[in-house]
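Chemist: heads up, no residue letters with this:
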């Protein structure tokens, strides 16, 4: 059983479960979810039934009168709760990509039930006794390497989830996990509410000055969809970012910026400050119960980085390398803005605007200039072709697979020999019921227990600009990188070739999980790859070499500033989770104290970064945000192999597939990395690639 510590959703129970589509056998292609039949009211009863069955599975292991063995305890636990995994998988994915008030209510109702079941398993003394009995005789068992790893993971997992706790401590641990699950859910809901609450309606065309035609058109379409005349902008990335980059109206940029940075920080029911305090203090209490001095110590004991000290010194090393460049870049933009007539000091809402203008002037590069070459459908074809050249994969749309929204497309993915590999859903465009950002997830992980191969069902979700009545969806260069990034995660899931689902695909240490995604971004500036698909959507002309050269130059534009920004997020995360006493400071004071050494701007009154920092308070990145930078070191180092041998070199790709993508979490990440690269990674390749090295 891939024991559930994520959160679900729900609503009042429906009658009778015999006809509940979530509980019936799915006679669909590859047993994909029958979305056309699933209703919101199906979830609570389905979860209830699945929980009962999962509990029976666990009880059967506990009550087995035979001595504990790997098969009747460890493996049996791994495969238990299959129906619960399946139903919860649908629920969690919908709650992120296509939610509504009813589904969110479902989430709140089901969340404590799932936490309670998680605690029933992880705090069950009789179950732990059986797991420990197998673990204690591990040396005498004839286990494969993967079985040995599963046994180690199972035992450590129990210990890390409180199995050694007694009496009141065990009871308190269970209360904390349930409360944390609800708080994380609430945090994310508050951010979504606040993101959706703000709309800027422009009725005077002169206020659109500076905005590209495509941005205006999208804004007009958004207004129309809301029954309004004019142009509407909101806080979703495809609307917010272009406005901040291109809008000449400084007052409106300020308004947008302040709306974005004050999310969940206003004096209303969606304020996240108290939620943050509760989350970090409960995480500390939980870590203390388990014998760790901080939540960061607890988390990092199962990471490549190992300790908070190592993470902080890693972040500090990159901070020292980045800061001089960031300061130089800040001065350059300030001087440029003054020369362009800026009155007063450069403010945060000016940064993207003047940076974009400087980039255009410096490199002759304008984001809008490259967008016509990145028509979404063509980019998708290019990404699929890259996967074909590297790994021999082929993609075929399957219209018989049901989808949860008309924007979603489903594909069958095949190996070079024609064998079926995976289902892949692609869900590209923003909508009200969808959280911001981009992510990959699975509805079913790959596994191969007792010769029964289960191929994965993977989903990639983004928030790219929608096509309009007159224009296809054209991506920014950043969005092309985002697509490659999430597709890299999907390859990790699709190419998985492990026995056990809990170690399949992305079931790896959090600071290793970004390597397969971030390495893919390196192809974004390779002319050899771009030539396969990047043609002007009107003329069919290939992307010019000169434009690609500008892209490469512009890619490192302000790399010091951007590096400092990411490092500040990592340091902020580590500070919250390295506390050894409960936090009482208000959130903004804590934030400013930690992040000030990386800041180049004064604080904007009324803004707060942490109240919308979903990665660490509603996602899985607590004491783990540094992992993005950690993975940059890995991916720059790893991609140097492709640069050396050829960007489509099949032997290098095959080695990456066999040693990293297929292996999931079956071995320690450093062991896997060295098997591919032949050595441990160094920061040199990253500093060089980022232009942070003289």
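Modeler: All right, it came through fine. Everything numeric here is computed off the predicted structure, so don't read it as measured data.
Chemist: Going by C-alpha atoms from here, please, whenever you check contacts or count neighbours.
Modeler: Fine.
Chemist: which SSE is the nearest residue to residue 524 once chain neighbours are set aside in?
Modeler: Counting by C-alpha to C-alpha, 6 or more residues apart in numbering, residue 524 lies nearest to residue 481, which is 6.2 Å off, once chain neighbours are set aside. Assessed by DSSP states H and E, residue 481 sits inside helix 477-494.
Chemist: Need the residues that contact that helix.
Modeler: 367, 370-371, 374, 379, 383, 421-422, 438-442, 445-446, 455-460, 462, 464, 504-506, 513-514, 516-521, 524, 661-662, 664 (C-alpha atoms under 8 Å, 6 or more residues apart in numbering).
Chemist: now, which of these lie within helices?
Modeler: Members of these lying in helices (criterion: DSSP state H): 367, 370, 379, 383, 516, 517, 518, 519, 520, 521.
Chemist: picking up where we left off before, could you give the separation of the helix holding residue 481 from the chain centroid?
Modeler: Between the centre of helix 477-494 and the centre of its chain there are 11 Å (C-alpha atoms, centre = their mean, to the nearest Å).
Chemist: With stretch 179-199 instead?
Modeler: 17 Å.
Chemist: here's the one I want to compare it with:
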């Protein structure tokens, strides 16, 4: 039980009481207020009297307060069960994006910002960074172009790209595809997955509906013995959002045109200029070097998996089915089988030790210990007490959502940090992956008081059944740590301006803090403390477990046994080359479509063919094309939300961030992951600063030197 001091937050949580009508009205009100401020600045000031204080500060406060509502307005489309709310949220986001483009292209305001910059006033470092970033953003938004046709065309492109992004993501969120299968066709898929699938009626009587949501898709690709079933699921999943195919193509063509209008050779050069990498050449060199180092290992891993596949088919009397190929729909199945056979590790058995709620509690305890935080779950009347309306249901968007108030512990001052929300299970219309959403940023308001953040983890884990709680595969435990890493980054941010709060860093650094925390999922002591066999949670669960277990089964140990922990850790880098080659495929495809030789090249590019041929060349795994299918058999880019949602010419950041995260872990935490002194230093030196200074400087401050690739390559076993 948390101390009473932690039960009265000084700031009410946000409300989730919007209607479709109010979302649009609130959006128009926010836009009118912000436009009014800009009009007033333009009317009252001139280049002679413009300063940071009278131009940038009012705009920063407006940006801060706008974000308190606008983030939530856009959030409804990712989580609401109400189609009307999702549609209104999408419409509102379109209005906000259009206004953002309009604001970024106001020449009258740019002249004031330009004048303020030229004044050369002595400012604190974060304010200086705000001034410089704001100035640069106007130029990057077309104000370096002369007024007239070119600038008008640039604005037109920006507007259309905004629309494409919104429609693309909406299509993904609302995707409802699937396939009817008989239970026999799903032989091998765990019973608790199959029993939870929707049952067919009429012409589909006796069948079950397998969706393309992760809790259905991944277990089927991992466990379905029938290769034709896996193939059907894989190919259909690659084609589940084909209405996005023309949207993606239009986006890359428009991005290239816009970059060339601004004088850049391509979109990648435009995007990477203000990242840590600075130039596409740096990125290409990094990805190319990594590909060279990984390819031999990838070929060796495939040879091993081919042998396993051949042996498996022989053992099942299917010798003639082996054609010497190793297919995309084979990989999750044989990757899993290899781990089970060569390491005697059953991930289903491991999952029994990670019930969702006990894992969350254990994870929060780890973060409490190393970062000096306290997490207090708010339920029942506690929600009523802190809700501005007096109704606890008003502070969540769905009944499944958990809410925590987050505090600094006494050693860190005992002050409030913000709110954390967990939305963990799939439902219709919900965002289909795992992600962290900032709901409200932190900042210093115009009265000098701190405004505290609210942040949400949106995941899609399997739901509990009457006989089992929700159980996490180890890879899902890693996902949970990763996404909460983003959440912690949000919660401990201590910046003046919302612009730099928490995860508002450059894209090729933003994943590093989350990736570093994944290491705690591979540490023996943490795995032990996190784990608890679900049968020990209640008498009912124990009874159900013993009833389903083979005769003579002994009561399982409460904590994950040491031998299972060792086996799990031994598998950390199994088929690691293939895993990273898959990431390289995404990164190199991203760079390829955004780095064409000329504009004609991107207009002529056959995007789906390029996506599939690059995958075969880089990942080394066979697709349907080796069976004679055309090279556009699938349209994976149409399901790739990252490349429309902000990671364009930036997906390499997942790999480059891994360089930084591994360096930080090896240098500071590997010898003692629970070192609270270093954990707090990391919190204050890296996480609190967000994007308020150059990210390279943040790394140098923490490491005491420039980051190195040595630890990253050592971890992958590919050091030269």
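Modeler: Received it, and whenever you're ready, just let me know what you need. Please read these numbers as outputs of a predicted model, since none were measured by experiment.
Chemist: Overlay them and tell me the TM-score.
Modeler: Overall, the chain-to-chain superposition scores 0.90 on the TM-score scale (TM-score structural alignment, normalised by the length of structure 1); 653 aligned residues with a C-alpha RMSD of 2.1 Å.
Chemist: returning to what we had before: what does the residue nearest to residue 524 of structure 1 align to in structure 2?
Modeler: Using TM-score structural alignment as the criterion, residue 481 of structure 1 maps onto residue 478 of structure 2.
Chemist: Wait, residue 268 of structure 2 touches residue 596, no?
Modeler: No - Residue 268 of structure 2 is not in contact with residue 596 according to C-alpha atoms under 8 Å; the separation is 9.1 Å.
Chemist: give me the number of residues near residue 640 of structure 2?
Modeler: 18 (other C-alpha atoms under 10 Å).
Chemist: quick one on the thing from earlier: dump the ones in helices among the contacts of helix 477-494 of structure 1 into TSV; add neighbour count and distance to residue 555 of structure 1 as well.
Modeler: Formatted as TSV, those follow (neighbours: other C-alpha atoms under 10 Å; distance: C-alpha to C-alpha, whole Å):
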residue	neighbour count	distance to residue 555 of structure 1
367	18	11
370	22	13
379	22	18
383	24	20
516	27	20
517	26	18
518	25	15
519	20	15
520	24	15
521	22	11
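Chemist: where do the strands sit along structure 2?
Modeler: Using DSSP state E, the strands of structure 2 run over 178-181, 198-199, 208-211, 373-378, 402-408, 416-423, 435-440, 443-444, 450-451, 454-458.
Chemist: With mean neighbour count added, can I get those in TSV?
Modeler: Formatted as TSV, these follow (neighbours: other C-alpha atoms under 10 Å):
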stretch	mean neighbour count
strand 178-181	16
strand 198-199	14
strand 208-211	21
strand 373-378	22
strand 402-408	21
strand 416-423	24
strand 435-440	23
strand 443-444	20
strand 450-451	18
strand 454-458	24
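Chemist: what residues are up against residue 523 of structure 2?
Modeler: 569, 673.
Chemist: need the longest helix for structure 2.
Modeler: helix 280-315.
Chemist: buried sites along that one?
Modeler: Neighbour-count burial for helix 280-315 of structure 2 flags 280, 283-284, 287, 290-291, 293-295, 297-299, 301-302, 305-306, 308-310, 312 (criterion: 16 or more other C-alpha atoms under 10 Å).
Chemist: just stretch 42-55 of structure 1 next, same as before
Modeler: For stretch 42-55 of structure 1, burial by neighbour count (16+ other C-alpha under 10 Å) applies to 42-51, 53-55.
Chemist: related to what we said a few turns ago, so how much does the helix holding residue 481 of structure 1 differ from structure 2 once superposed?
Modeler: Compared with structure 2 after the fit, helix 477-494 of structure 1 shows a mean deviation of 0.5 Å (mean C-alpha distance after the TM-score superposition for structure 1).
Chemist: repeat for stretch 43-56 of structure 1
Modeler: Mean deviation for stretch 43-56 of structure 1: 1.2 Å (mean C-alpha distance after the TM-score superposition for structure 1).
Chemist: In helices, which of the buried residues of stretch 42-55 of structure 1 fall?
Modeler: Using DSSP H, the buried residues of stretch 42-55 of structure 1 in helices are 43, 44, 45, 46, 47, 48, 49, 50, 51, 53, 54, 55.
Chemist: what range in structure 2 matches stretch 669-684 of structure 1?
Modeler: Aligned by TM-score structural alignment, stretch 669-684 of structure 1 falls on residues 695-710 of structure 2.
Chemist: can you give me the offset of the matching stretch from its chain's centre?
Modeler: 24 Å.
Chemist: How about stretch 459-472 of structure 2?
Modeler: With C-alpha atoms, centre = their mean, you get 21 Å for stretch 459-472 of structure 2.
Chemist: hmm, who's touching that stretch?
Modeler: Here stretch 459-472 of structure 2 makes contact (C-alpha under 8 Å, 6+ apart) with 192, 214-215, 351-356, 423-426, 432-435, 476, 534, 540-541, 544-545.
Chemist: and these, which are buried?
Modeler: By 16+ other C-alpha under 10 Å, those give 214-215, 351-356, 423-426, 432, 434-435, 476, 534, 541, 545 as buried.
Chemist: Excluding residues flanking it in the chain, which one is nearest the residue positioned nearest the centre of structure 1?
Modeler: By C-alpha atoms, centre = their mean, the mean C-alpha position of structure 1 lies nearest to residue 439, the distance being 4.5 Å. Nearest residue to residue 439 of structure 1, sequence neighbours excluded (C-alpha to C-alpha, 6+ apart): residue 461, at 5.3 Å.
Chemist: residue contacts, that neighbour?
Modeler: 97, 426, 427, 428, 438, 439, 440.
Chemist: ok, now with 7 Å
Modeler: 426, 427, 428, 438, 439, 440 (C-alpha atoms under 7 Å, 6 or more residues apart in numbering).
Chemist: Aligned to it, what sits in structure 2?
Modeler: In structure 2, residue 461 of structure 1 lands on residue 458 (TM-score structural alignment).
Chemist: got it, and residue 575 of structure 1?
Modeler: That one, residue 575 of structure 1, aligns with residue 592 by TM-score structural alignment.
Chemist: so how far is residue 253 of structure 2 from that match?
Modeler: 12 Å (C-alpha to C-alpha, to the nearest Å).
Chemist: Likewise for residue 307 of structure 2?
Modeler: For residue 307 of structure 2 relative to residue 253 of structure 2 (C-alpha to C-alpha), the value is 43 Å.
Chemist: same deal with residue 674 of structure 2?
Modeler: Residue 674 of structure 2 is 48 Å from residue 253 of structure 2, by C-alpha to C-alpha.
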